[in-house]
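Undergrad: below are the sequence and a predicted model; questions follow.
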Amino acid sequence: MAAAAAQERGSLLLLVVSGALLAAGGGAWWAGAAGAAEILWLAAGLLGLAFAIATTARAARERRPTVDVIAVLALVGAPAVGEPFAGAVIAVMLASGQALEARASARARRELSLLVQRAPRRARLRAGGTVRDVPAEDVVPGDVVVVAAGEVVPVDGRLLTPAVLDEAALTGEPLPVERAPGEDVRSGVVNAGGQAELVATATAGASTYAGIVRLVESAQASSAPFVRAADRVAVLFVPLTLAVAGAAWLLSGDPVRAVAVLVVATPCPLLLAAPIAVVSGISRAARLGVVVRGGGPLERLAGARVVLFDKTGTITQGRPVVSAVLVPPAGGAGAPSRDATARAAGLDADEVLRLAASLDQMSPHVLAGAIVAAALRRGLTLSVPTGLEEVHGHGLRGRVDGVAVQVGRAGWVGGDAGAQDAWVRRVRRRAALDGALTVFVGVDGRTAGAVLLVDPVRADAPRTVRVLRAAGVRRVVLLTGDRWDTARAVGRVVGVDEVVAEQDPAGKLQVIRSEAGHGTTVMVGDGVNDAPALAAADVGVALAARGATASSEAADVVLTTDRVDALADAITVARRARRIALQAVVVGMGLSLVALGAAAGGLLRPAVGAVVQEGIDVLAIAVALRAVVPPRSRRRLSPADTQAATELWAEHDAVLRVVEQVRAVADALEEPDDAAADLGGARALLELLETDLVRHEQHDEAVLVPLLTRALGGHDETAALSRTHAEIEQEVVRLRHLLDGLPDAEATADDVVELRRVLYGLYAVLRLHDALERETAAGLVPHGA
């Protein structure tokens, strides 16, 4: 970086001095002092000659090919044939080309450099009632870190207080996001709200930002194969130029033509335009939350033909999410309500979740964090537990609001028997079908409920696969060590070409080698066990949004945003940068060859040729700089639409509880024998569906669908969303007609079967609609994924 800065200062100084001498000579010539003008122009040429000799010598010491020898010959030949003005113009051309390259590279590297410069150096720790300032490297896991408004978070941690964070430096998203207590926060983000506190979960050196800085430094140190090829072609241009210059002199007998050929022959479009376009592409990717480790990975990414995804943490979110909270039925239907209803333990789903989360908020277990997050999303108020005790291999117990609460295995949390055993079996069967984990909750020695947790597919994953195919990727493979049935289900949802499951790291390497026959391979992963596969692929892509891992250190490309669709953005940027580099070279070198022929034919004098070549250089660099400018705005909502969508999504999360009650009521209905079925739970559910769910879906259709249509640029993207809104409303109407025709005293077994069929059908449509809505809104609506 220091050498680049010195080179930039030197080229700027030469540009200023040579430009001043050129202008002064022009003034003297205009005033009739031809002798003084020639002296001034000769001085400018000599300065350019000294600079060209210095750069040629430096290239020779570094054993690096250079074409500056052409500039040296031109600067010597111009005054020798009585063209000092041409020599001065060549000096200005040489200086301006170097200055333009330095300035363009500085602009293109700005985002990467800002990442390095923003690395936090200090941290403030709270110990008791005092706060002390320490170097960031002194922070250890477990320290309580205080982050004031406007400060950069120095280490990865878990929030103790709410926070509003500006994550633009890592994700490229301009709007601040709200984070709740218990959520993980990454180093490098800026506190955009009031003072916040967090518990450090990593040292500064092992935190996200430190890993990104290391990636950036390596990204700035390499060049692309295309750039190296351009350098080699430029060197081949030297003997061609000398041959043409010699032929022009011999055939015409005029040495001025030879000098004119030398003047227009500098291949600056090859030397400057190609690297500027590549570095501009790296810069553009950085602004989108993608760090590319140099020009080589960028060019290989542009040629991607096969993309292999790991499953956990890449195609799926990689962390558990509460999918349902189940409670034992009281006799049959298990009537849903906004208030607590009579259950086997006297608690409804929200209260079961609140008690479990109150206990779990003191546990470091990953499942505990998911339960706490689910409770906070539902707006539940957590209490401080007492008498906390962790029983290894079983779970956690303590007292919450004077009630004995246990969270863990089914046989440990309650001593229930009979009907409760049957309910536990049903819960486990449902968990097996859904691919979920179960955590049972006991209250005062009785099983009060169960929490189901899943690792959901990322909302943006299916669209990512479609965009990759549109970008030219021929084959998409899901490569995982997970079970075949689980991997196949995920692969079917995402739409991959092949699923390869139950693979250890060695097996993954073998698969990557075999896929190399289909073209350039890209491996995407996020775990430590993905590092060998990332290194083996032509391009390794790591998701490092949750911290620096071995995979991010082994990767060529790192996604600092927690969205896998950033990979599609990166491939698009890489291909555009390569295309622009080629355009700049073709345009620039094509014009240079035309000028070369004109000079050899005597149509361009050395002075005019120098001016023409300067214009060609500026044009080629301008074409290359297009790579740093986005081709068009990314899909984004306006601030007003973002606010409206955020409010709708909060309402959406609240309505999801009603969706789960549809499944719970259907599960609780049992076929009666001679006794009439108790349909009270279904009638109470219908009231919630009509007052909460249908109203929300109508609000979505009136507000969310139009704003998504504006952001996505057409109705095609939202047509399916509108259709499912209509299907949901129609199914609720069918449920109303069915229940209106079923008096409780006359319900038969067939009636209950039909009721369960309608409820399960409605539940399936609701789940499909939720997945579709999240996929459509992913990356647009805050918390929409």
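TA: Ah, there it is.
Undergrad: going forward, measure contacts and count neighbours with C-alpha atoms only.
TA: OK.
Undergrad: against Ala106, how distant is Leu271?
TA: Between Leu271 and Ala106 the distance is 16 Å, computed by CA to CA, to the nearest Å.
Undergrad: before we move on, what about Leu708?
TA: Following CA to CA, the distance that separates Leu708 from Ala106 is 37 Å.
Undergrad: among Leu271 and Ala106, which residue is more densely surrounded?
TA: Leu271 (24 against 20; other CA atoms under 10 Å).
Undergrad: against that first model, consider the following:
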Amino acid sequence: MRIALVLLALVGLSTGLVAQAMGAAWATWAWTASTGVVLAVLLRQIVTSLMRGDIGLDVVAALSMGGALALGQSLAAAVVALMYAGGQTLEAFAAGRARREMSALLARQPRTALRREPEGLRDVPISELLPGDCLLIRSGDVVPVDGVVETGRAILDQAMLTGEALPVTFEVGASVVSGTINAGDAFTLKADRRASESTYAGIVRLVETAQSEKAPMARMADRYGLGFLLLTLMMAGGAWAWTGDAVRALAVVVIATPCPLILAVPVALVSGMSRTAGIGVLVKGGAALEMLAKVEVLVIDKTGTLTHGMATLSAVQPLVGHNEAAILSIAASLDQVSVHPTARALVTAARGRSVALRQPVDVVEEPGEGISGAVDGRRVLVGGPRFMGRYGIVFPDRTTGQTASGVPSVGATVLVAVDGIAAGILGFSDPLRREGGDALAALRETGIRRIVLATGDRKDVAEAMVAGLPIDAVAADLDPSEKTGLVRAEHDHGLVMMVGDGVNDAPALAAADLGVALGARGAAAAAEAADVVLLVDRIDGLARAMRIARRARAIALQCVFAGLGLSILGMVAAAFGYLTPLQGALIQEGIDVAVVLNAMRVLGGKD
């Protein structure tokens, strides 16, 4: 439709110019006819916008074309029609370019998969895939669901999710995520979740949300656009009243058509969102991108962010009346229903030691606190000291670097109680990520002034783990409500960004000015509450995303002030009679093209 309008306006203008050169009287008719069609389409768009409650600067374009035709300035009207149609096409092209990374994420969503069945391979819709299905992933295929490598070696291109160019190799038994591309030989994948629950499906939903949201700066453009419309009408009316020359008033209106405010801002912001998506950081809309450019305080959860979030059982200390195997069995049996990283580590360790697990009943989990339930008719509690304290269960003193029974408290300590009595102490380790310190230093350089570590671990353990890192404060022994309170308190120091990855982080993420969740495969509640989702479980891309966001916002503001300033100068010149309507149309189109091209600079450059 846009291309057709541009061609029509171009043909009408060219035909009229040829007729004028030949001295033919029908030049005016050619210009009027082509302008009339463009004006009719524009009026329809204006009516549709008004029905939605939007008053845009398209009204100025309609006044320009209609006024030019009414005043016999048919050539100027034809030029305005061509410039308007061309501007709309340029904006659509620029927006399409800006969305290229996000659109690529959507376009690569697989529709079918090769499933192994008794009678052989069968191509089935991915909506029919179930956990446990074995799939053949051929070379070049997009992995359709999250799963585990069953046979063969998976060499996966994760560039679309991580921005990293080099493929990664996964051996048998390794977990892989959907949305990656098989860059090696075919392998067999055993699905461990439905396609609708997989990483890539979550990414697609997040992209769709991001594309539908409107940024505060874009809403600001709408508000200022209305003000600019009133300013245009006042200047045009003033010029007419002062000189009695309607053509001079028309020139003022023409040079205000269309406005760089509504062209450049969306292009710059969407370009920034596209750039961040290309490095594996999905920003859920222009509002989040703007906030990413302005945050000053970072509150970061330890587990899964600065650490790998893959706790390993390092020690088991049974207390009086229990043995190591019994403690492992009863605690891991209860933790089977939990998604907490420590619970998963405990279950994995128990199975690795061939400990028999039973089915728990009456299970109640309190995120970030602990879990309770019945195993073989016995009431079992697994959790931290605060959780045990609520039930009046006393454990050996743990104020030193190790438990009273000799269990080292490296990383985290989990307590186990049976039938209301302290039964055992479990020690877990979760080493810091190698890239964690560098990532925090990079965030400092990007503009983060204060970094606070938030953790449910003991303060001495947390401080020992992050010693030497650029962290200003450590807040330890926090439950989910206390994390939320910490985030709110940090607002006194500036705009707050909270980074977390678990269900218990969701309230804190929602309370922050900007919530960042690690990994689309992580807890759904965290990803839903967050404004930004890192598509892989690493924070080293966050500083780069902040630089992109800051550059996008700066270029958007640059476009607004430069474009509006030039437009207003042109309107003043037109009001004083220095520009004709035709000259005004040509100058304004030059301004519009310049600001849109400037906005597209966000897609390039270094970040």
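TA: The structure has been received and is ready for your questions. These figures come from a predicted structure and were not determined experimentally.
Undergrad: what lines up with Asp438 of the second structure in the first structure?
TA: The pairwise alignment with the first structure assigns Asp438 of the second structure to Arg463, based on TM-score structural alignment.
Undergrad: which SSE is immediately downstream of the helix or strand Ala423 of the second structure falls within?
TA: Assigned by DSSP states H and E, Ala423 of the second structure belongs to strand 421-429. For strand 421-429 of the second structure, the succeeding helix or strand toward the C-terminus, using DSSP H and E, is helix 436-446.
Undergrad: moving C-terminal of that next one, what's the next helix or strand?
TA: strand 450-454.
Undergrad: which part of the first structure matches the next helix or strand along the chain from that following strand?
TA: Using DSSP H and E, the helix or strand that follows strand 450-454 of the second structure in sequence is helix 459-465. With TM-score structural alignment applied, helix 459-465 of the second structure matches the range 484-490 in the first structure.
Undergrad: counterpart of Gly237 of the second structure over in the first structure?
TA: For Gly237 of the second structure, the aligned residue in the first structure is Gly246 (criterion: TM-score structural alignment).
Undergrad: and for that match, the neighbour number?
TA: 18.
Undergrad: I figured it was touching Ala258, is that so?
TA: Yes - in this structure, Gly246 of the first structure is within contact of Ala258 by CA atoms under 8 Å, at 6.4 Å.
Undergrad: all helices of the stretch 201-350 of the second structure, in order?
TA: 216-243, 246-255, 260-278, 286-292, 324-335, 341-352 (DSSP state H, counting those that start in this stretch).
Undergrad: who wins for proximity to Thr580 of the second structure among those helices?
TA: helix 246-255 (5.6 Å; CA to CA).
Undergrad: who's in contact with the closest one?
TA: 60-61, 63-64, 67-68, 71, 80, 232-233, 235-240, 567, 570-572, 574-577, 579-582, 584-585, 587-588 (CA atoms under 8 Å, 6 or more residues apart in numbering).
Undergrad: filter these down to the ones in helices?
TA: Secondary structure defined by DSSP state H assigns 60-61, 63-64, 67-68, 80, 232-233, 235-240, 567, 570-572, 574-575, 581-582, 584-585, 587-588 of these to helices.
Undergrad: can you tell me the SS state at the closest residue to Asp438 of the second structure other than its chain neighbours?
TA: Nearest residue to Asp438 of the second structure, sequence neighbours excluded (CA to CA, 6 or more residues apart in numbering): Asp540, at 7.6 Å. Classification of Asp540 of the second structure using DSSP: H, G, I helix; E, B strand; the rest coil returns coil.
Undergrad: counterpart of Asp540 of the second structure in the first structure?
TA: Asp540 of the second structure maps onto Asp565 in the first structure, by TM-score structural alignment.
Undergrad: so how far is Ala459 of the first structure from its match?
TA: On the measure of CA to CA, Asp565 of the first structure and Ala459 of the first structure end up 10 Å apart.
Undergrad: same deal with Leu46 of the first structure?
TA: 64 Å.
Undergrad: same check, this time on Gly597 of the first structure
TA: 58 Å.
Undergrad: of those two, who's got more company?
TA: Neighbours per residue (other CA under 10 Å) separate Gly597 of the first structure from Ala459, with Ala459 holding more: 27 against 18.
Undergrad: hmm, the more buried one is touching Arg774, no?
TA: Yes - contact status for Ala459 of the first structure versus Arg774: in contact at 5.5 Å, counting by CA under 8 Å.
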